[in-house]
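>>> sequence first, then the predicted structure, then my questions.
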Amino acid sequence: MSTLTDQVTPARILRSEWHKLWTLRSTWIALLTASTLMLGIGLLMGATYTSGGGDGDVDTVVLILIGIQFSQIALAVLGILITAGEYSTGMIRASLTAVPRRLPVLWSKAAVFGAVTFTLTLITTFVTFLAAQLFLSGTDQAASLADPGVTRALAGSAAGLTLLGVIALGLGALLRSVPGAIGAFIGGVMILPEVLGMLPYAVVSGAAKYFPAKSVEALTSAHVTPGSASPGAALLAMILWAAASLAVAGVALKRRDV
């Protein structure tokens, strides 16, 4: 006779987390908000841009996808709600009772969230770019997907936003508090790199460019800017940050009581 543990397969855990994600109203709100902000601001930038206004030297992808600065907050909040939200509602007890080994719950949450977020943001970045270019045609910001670095930057933007959300998901699992995790994300992930970058120490400012927020900026740029990380290094840094966030959260999940 099979035991409960034998019946708890990775596929079933993933399916469970998939259903839980889409039954939350916050999922629809956060994803719709992130996409709308990115697309809406991108179209606004394209529709209001005029050549010779002083922004001709701005990276085209950065200009169009400036809405990412707002979208990343919506996706980070969603990542936090997926983990810390279960502690606030008490649902985490049922989740961990059904999966006694615990860690598969965390990995499945991250996998489902990552797959959904990457798919949505990838589509949104390409749609936003192409739609904005309808307005930018004939200006000094006109560009196409075939231009050097453009496609890579669009895909990199989606990857950066997704990994940023996974970091937030890990913080939610670690702190088990929605307000606490949001505060830690804003302070540690978004504000701290800016503060460190202003310090008059080469080592500190050099390390700051590999922090999550700065790495996302590097991934969004079609052209490597002086003083920033290369796209490859920025992507690797983001993967390591996300892995570290999940690893620390996993250790805490195993050692703590529910």
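In hand now; what should we look at? Residues are numbered from 1 along each chain as shown.

>>> C-alpha only now, for contacts and for neighbours.
Will do.

>>> and the helices in this protein?
4-7, 10-23, 25-48, 60-64, 68-89, 91-98, 103-136, 150-175, 178-184, 192-197, 202-208, 212-220, 231-255 (DSSP state H).

>>> next, the angle helix 91-98 makes with the fifth one.
Yep, that's helix 68-89 we're talking about. 70 degrees (axes from the mean of the first three to the mean of the last three C-alpha atoms, to 10 degrees).

>>> so what's the gap between helix 68-89 and the chain middle?
For helix 68-89, the gap between its own C-alpha mean and the chain's C-alpha mean amounts to 10 Å (C-alpha atoms, centre = their mean, to the nearest Å).

>>> what does the first one give?
Between the mean C-alpha point of helix 4-7 and the mean C-alpha point of its chain there is a distance of 33 Å (C-alpha atoms, centre = their mean).

>>> residues contacting that helix, please?
Applying C-alpha atoms under 8 Å, 6 or more residues apart in numbering, the external contacts of helix 4-7 come out as 99-100.

>>> surely residue 199 is in contact with residue 208?
No - under the contact definition of C-alpha atoms under 8 Å, residue 199 does not touch residue 208, with a separation of 10.0 Å.

>>> picking that back up, reformat the helices of the chain as CSV; add mean neighbour count.
Compiled in CSV, these are given as follows (neighbours: other C-alpha atoms under 10 Å):
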stretch, mean neighbour count
helix 4-7, 10
helix 10-23, 15
helix 25-48, 19
helix 60-64, 23
helix 68-89, 23
helix 91-98, 14
helix 103-136, 20
helix 150-175, 26
helix 178-184, 18
helix 192-197, 16
helix 202-208, 15
helix 212-220, 27
helix 231-255, 18
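
>>> can I get those in a markdown table including distance to residue 54?
Listed next are the helices of the chain as a markdown table, based on distance: least, C-alpha to C-alpha, whole Å:
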| stretch | distance to residue 54 |
| --- | --- |
| helix 4-7 | 62 |
| helix 10-23 | 44 |
| helix 25-48 | 13 |
| helix 60-64 | 12 |
| helix 68-89 | 21 |
| helix 91-98 | 52 |
| helix 103-136 | 15 |
| helix 150-175 | 21 |
| helix 178-184 | 36 |
| helix 192-197 | 24 |
| helix 202-208 | 28 |
| helix 212-220 | 21 |
| helix 231-255 | 26 |
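
>>> structure B:
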Amino acid sequence: MSSTTVDPTVGPAVDPAVDLPQPSAATVLARTCRAEWSRLWTVRSTWWFALATAVTVLGLGLVLGIDVSDAPPDELPEGTAWRGGSITSTFGLYGLLALCAVAATADHATGGIVPTLQATPRRHVLVVARTVVVVAFATLFGSLVVAGSSVIVLGFAPEMGLPVDVGADFLADVAYVYAASTLLAVGTGLLVRNTAGSLVAVLGAMLVLPLMLALLPFQWAVDAAGLLPGTGAMRLLAGEAPVPLSATAAGVTLGVWAAVAVVAGAVRLVRSDADR
């Protein structure tokens, strides 16, 4: 019977796949979030969309402030300076939607999704990290520039005031709409995997279809407009929508659309070939 001699200076062989400690799920998620943050800012379109959104929102705040400053005191618009932010927030929303749709589809368009998944083979971790990073940034950034536009209006019309309690309620609505809407954009991007197609689908559901259906002389079209996410977003941001809708119904409608979109996008990324 033959025997195996083990060199004592070398020691027994070690299988790294078995014996090396594996990183925890939290560690992998944190690393992936850092990678997604870096990827977000290496895409040139992120800078352009962020700049365009800030210029649009703050520029409109400046225009509104100048317009208010020229009005006689007895003709000032009703409400506080936060009213200016509610007007500019609707325009800022569309820039954020474009930013998120492009961020979700950029590496599918370039083929970079293949090395991305080689570095992060746990696809559900990639879905969570990409969604959290993109949506969190868009929501925080959008809320800040909307608050900034309200401050600009206040600078031209200090008599309008900027009460904290009103601002807290208003910015909470803005943050919810921005978070749900950008979640919808990211989910659509993961599902469609095409930048142009994602932009058309998201902007159609958020802007074009609600306005178009509400103008048609058919009750079914008006009812359909009330079920679209863009109608809910307009109601919460501007206080009015193309069709009558309560704030609760608007929030639920927008939230359901966002949840369905991100689940559908996640399922496709996890279950199907990433380069198709």
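Happy to help now that I have it. Please read these numbers as outputs of a predicted model, since none were measured by experiment.

>>> so after superposing, what's the score?
After superposition, the two chains reach a TM-score (TM-score structural alignment, normalised by the length of the first structure) of 0.83; 253 aligned residues with a C-alpha RMSD of 3.1 Å.

>>> which residue numbers in the first structure go with stretch 127-147 of the second structure?
Under TM-score structural alignment, stretch 127-147 of the second structure corresponds to residues 106-126 of the first structure.

>>> gap between the matching stretch and the chain center?
Relative to where its chain is centred, stretch 106-126 of the first structure has its mean C-alpha point 9 Å off (C-alpha atoms, centre = their mean).

>>> list the contacts of it.
Looking at stretch 106-126 of the first structure with C-alpha under 8 Å, 6+ apart, the contacting residues turn out to be 10, 13-14, 17-18, 21, 31, 35, 38-39, 65, 75, 79, 82-83, 154-155, 157-159, 161-163, 165-166, 169, 173, 246, 250.

>>> same check on stretch 241-255 of the first structure?
Around stretch 241-255 of the first structure, the neighbours that count as contacts under C-alpha under 8 Å, 6+ apart are 102-103, 106-107, 163-164, 166-167, 169-171, 173-174, 212.

>>> quick one: it aligns where in the second structure?
The aligned range for stretch 241-255 of the first structure in the second structure is 257-271, by TM-score structural alignment.

>>> mean deviation of the matching stretch from the first structure?
Once fitted to the first structure, stretch 257-271 of the second structure is off its aligned match by 1.5 Å on average (mean C-alpha distance after the TM-score superposition for the first structure).

>>> how close does the residue in the first structure that residue 112 of the second structure lines up against get to residue 53 of the first structure?
For residue 112 of the second structure, the equivalent position in the first structure is taken to be residue 91, counting by TM-score structural alignment. As for residue 91 of the first structure, its distance to residue 53 of the first structure is 53 Å (criterion: C-alpha to C-alpha, to the nearest Å).

>>> residue 134 of the first structure now?
Taken as C-alpha to C-alpha, the spacing of residue 134 of the first structure relative to residue 53 of the first structure amounts to 19 Å.

>>> over to residue 168 of the first structure?
Taking C-alpha to C-alpha as the measure, residue 168 of the first structure falls 37 Å from residue 53 of the first structure.

>>> one more: residue 120 of the first structure?
Distance from residue 120 of the first structure to residue 53 of the first structure, by C-alpha to C-alpha: 32 Å.

>>> mind checking the end-to-end distance for stretch 177-191 of the first structure?
In stretch 177-191 of the first structure, first residue to last residue: 20 Å (C-alpha to C-alpha).

>>> show me what residue 28 of the first structure aligns to in the second structure.
Residue 28 of the first structure maps onto residue 47 in the second structure, with residues paired by TM-score structural alignment.

>>> now the closest residue to its match other than its chain neighbours: how far from residue 137 of the second structure?
In space, residue 47 of the second structure comes closest to residue 41 once its chain neighbours are excluded; the distance is 7.2 Å by C-alpha to C-alpha, 6 or more residues apart in numbering. Here residue 41 of the second structure is placed at a distance of 11 Å from residue 137 of the second structure (C-alpha to C-alpha).

>>> ok so, going back, and the match of stretch 127-147 of the second structure, how far from the second structure on average?
Using mean C-alpha distance after the TM-score superposition for the first structure, the mean distance for stretch 106-126 of the first structure is 1.4 Å.

>>> OK, contacts around the residue nearest to residue 216 of the second structure when sequence neighbours are not counted?
Nearest-residue entry for residue 216 of the second structure: residue 222, 7.2 Å, with adjacent residues in sequence omitted and distances by C-alpha to C-alpha, 6+ apart. If you count contacts by C-alpha under 8 Å, 6+ apart, residue 222 of the second structure has them with 213-216, 243.

>>> ok, and these in the first structure?
Conservation of the contacts of residue 222 of the second structure in the first structure, assessed by both residues aligned by TM-score structural alignment, their matches' C-alpha atoms under 8 Å: retained contacts are 213-216.

>>> need these in a markdown table with distance to residue 271 of the second structure, can you?
Formatted as a markdown table, these follow (distance: C-alpha to C-alpha, whole Å):
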| residue | distance to residue 271 of the second structure |
| --- | --- |
| 213 | 35 |
| 214 | 37 |
| 215 | 40 |
| 216 | 40 |
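
>>> so which of these comes closest to residue 197 of the second structure?
Within those, proximity to residue 197 of the second structure (C-alpha to C-alpha) peaks at residue 213, which comes in at 20.8 Å.

>>> please pull up the equivalent of that closest one in the first structure.
With TM-score structural alignment as the criterion, residue 213 of the second structure lines up with residue 196 in the first structure.

>>> circling back to that earlier point, trace the residue nearest to residue 216 of the second structure over to the first structure, please.
Going residue by residue (TM-score structural alignment), residue 222 of the second structure aligns to residue 205.

>>> which residues touch stretch 162-173 of the first structure?
Contact partners of stretch 162-173 of the first structure, identified using C-alpha under 8 Å, 6+ apart, comprise 72, 75-85, 106, 110, 113-114, 117-118, 121, 178, 181-182, 184-185, 212-213, 238-239, 241-243, 245-246, 248-249, 253.
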